[in-house]
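# Pasting a predicted model and its sequence here:
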Amino acid sequence: MKIIETCLKDCFVIEPRVFGDSRGFFFESFNQKTFSSLVGGGFEFVQDNHSKSSKGVLRGLHYQIKQPQGKLVRVVQGAVFDVAVDLRKSSSSFGKWFGTVLSEENRLQMWVPPGFAHGFAVLSETAEFLYKTTDFYAPEHERCIIWNDKSLGIDWQISGDPLLSNKDINGVNFADAEVYP
């Protein structure tokens, strides 16, 4: 695996080593020892999630103010524009965002550490999105920043209005969001 640094402190894109031939392909999508050596130790995954969404769906920007989740995310079908926002006040990249296309073709993954908000917009007709988390889902601690916050200025790579859940419609502005120390 190869690690690709982003403009956000501690947030990385991970490119797996893919072995392919006329029969298909193989790659190791996760190895705890390799992952720890790439991003640093101390992270253990406790939950795997799988979602399927249609084109134009935007999910996010989600985070948990308590029980913050680190997320290792990837796409196994289709393509998304994946976004992380640093919510750690003590970080040199606080309030900045990074986004990249994750797809079944490029097989890239993104490591979104605890202390970040996360979201994605579906670029293909459908997309299946997988992610591992470092803590359990805790709806009572979940928060949402509005996807189109002007101060963040995220270019979601979609045209028209996205399809949103009520939670995402009612997200707060970044200036009003609870953040991490």
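That came through fine.

# only C-alpha atoms for contact and neighbour calcs from this point on.
Will do.

# residues of stretch 27-40 that come out buried?
Buried residues in stretch 27-40, defined by neighbour count with 16 or more other CA atoms under 10 Å: 35, 39.

# That stretch: end-to-end distance?
21 Å (CA to CA, to the nearest Å).

# and it, how far out from the chain's middle?
The chain centroid and the centroid of stretch 27-40 are separated by 17 Å, computed with CA atoms, centre = their mean, to the nearest Å.

# can you list the residues that contact that stretch?
Residues outside stretch 27-40 that contact it (CA atoms under 8 Å, 6 or more residues apart in numbering): 1, 3, 10, 12, 16-19, 42-43.

# Would you confirm that F35 belongs to a helix?
Yes - counting by DSSP: H, G, I helix; E, B strand; the rest coil, one finds F35 located in a helix.

# in which helix or strand would I find the residue nearest in space to the middle of the chain?
Among the residues of the chain, the one closest to the centroid is H118, at 4.7 Å (CA atoms, centre = their mean). If you go by DSSP states H and E, H118 is part of strand 116-122.

# Now do that strand: distance to the chain's middle.
Worked out by CA atoms, centre = their mean, strand 116-122 lies 5 Å from the chain centre.

# And here is the other one:
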Amino acid sequence: MNVIPTQLPGVLVIEPNVFGDERGFFYESFNARALAQATGLELNFVQDNHSRSRQGVLRGLHYQLQDTQGKLVRVTVGEVLDVAVDIRRSSAHFGQWVAVRLSAQNHRQLWVPEGFAHGFVVLSEVAEFLYKTTDYYNPQAERCLRWDDPTLAIDWQLDEAPQLSAKDQAGQWLRDADLFP
């Protein structure tokens, strides 16, 4: 596998080795030993999640203050713009974000460690998004930042306003949010 650091330390793009021919393709979407050898990360995933969304749906920016989750994310159908935001006040990169296109065609994955808010917007007609988490979902600990916070100024690469859940519409501004120390 190929591991590409992003401008945010700890957030990694992971490109698996894909073997393909006229019949299709094969790749290991997760191998704990190979990931540890390539990144130094020894992760214990406890939950897998799968969502399907239409074009223009934006999910995020989500995080949990307790039972924090590291996430290994990928797309199996379509394409998304995936975003991670450093929300650790003590970090030299606080408030900075990185965006990566993940698609069924490029097979890329993104590792989003604890201490980061995460979200994505669907760029294709439909997208199926899968992710592994390092802790169980705790709805009482979940928080949400506004996708359109001008302090963050995330370029979501949208031509029109996204479709949001009620939870995401009620997201907090970075300046008002409960964040990591």
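Thanks, I have the structure now. This is a predicted model, so every value here is computed, not measured.

# quick revisit: of the contacts of stretch 27-40 of structure 1, which count as buried by neighbour count?
1, 3, 10, 12, 16, 43.

# For K66 of structure 1, see how far away the fourth one is.
Using CA to CA, we find F12 of structure 1 at a distance of 23 Å from K66 of structure 1.

# circling back: farthest-separated two in the contacts of stretch 27-40 of structure 1?
For these, the farthest-apart pair by CA to CA is F19 and G42; their separation is 29.1 Å.

# Sketch out the helices for structure 1, chain order is fine.
Secondary structure of structure 1 by DSSP state H: the helices cover 32-39, 166-169.

# How many neighbouring residues does the residue lying closest to K66 of structure 1 once chain neighbours are set aside have?
Spatial nearest neighbour of K66 of structure 1, excluding adjacent residues (CA to CA, 6 or more residues apart in numbering): H141 at 5.6 Å. Using other CA atoms under 10 Å, the number of residues around H141 of structure 1 comes to 12.

# same thing with D176 of structure 2?
8.

# do you know how far it is from L145 of structure 2?
Counting by CA to CA - D176 of structure 2 and L145 of structure 2 are separated by 9 Å.

# Repeat that for I4 of structure 2.
Taking CA to CA, one finds I4 of structure 2 at 26 Å from L145 of structure 2.

# out of those two, which sits in the more crowded spot?
L145 (29 against 13).

# closest to M110 of structure 1 out of the helices of structure 1?
helix 32-39 (11.0 Å).

# Mean deviation, the closest one versus structure 2?
Once fitted to structure 2, helix 32-39 of structure 1 is off its aligned match by 1.9 Å on average (mean CA distance after the TM-score superposition for structure 1).

# ok, Q157 of structure 1 - contacts?
Contacts of Q157 of structure 1 (CA under 8 Å, 6+ apart): 81, 121, 123.

# Quickly name whichever of the contacts of stretch 27-40 of structure 1 is closest to L87 of structure 1.
Nearest member of the contacts of stretch 27-40 of structure 1 to L87 of structure 1, counting by CA to CA, is D10, at 12.1 Å.

# mind checking how far that closest one is from P139 of structure 1?
25 Å.

# same thing with M110 of structure 1?
Taking CA to CA, one finds M110 of structure 1 at 23 Å from P139 of structure 1.

# out of these two, which sits in the more crowded spot?
Neighbours were counted for M110 of structure 1 and for P139 using other CA under 10 Å; M110 has more, 25 against 9.

# Quick check: the gap between that one and F35 of structure 1.
M110 of structure 1 is 12 Å from F35 of structure 1, by CA to CA.

# H62 of structure 1 now?
Taken as CA to CA, the span from H62 of structure 1 to F35 of structure 1 is 23 Å.

# which bit of structure 2 covers stretch 102-121 of structure 1?
Aligned by TM-score structural alignment, stretch 102-121 of structure 1 falls on residues 102-121 of structure 2.

# for the closest residue in space to R88 of structure 2 that isn't next to it in sequence, what are its contacts?
Of all residues not flanking R88 of structure 2 in the chain, F180 sits nearest, at 4.7 Å (CA to CA, 6+ apart). The neighbours of F180 of structure 2, taking CA under 8 Å, 6+ apart as the test, are 65, 87-89, 115.

# Much appreciated, bye for now.
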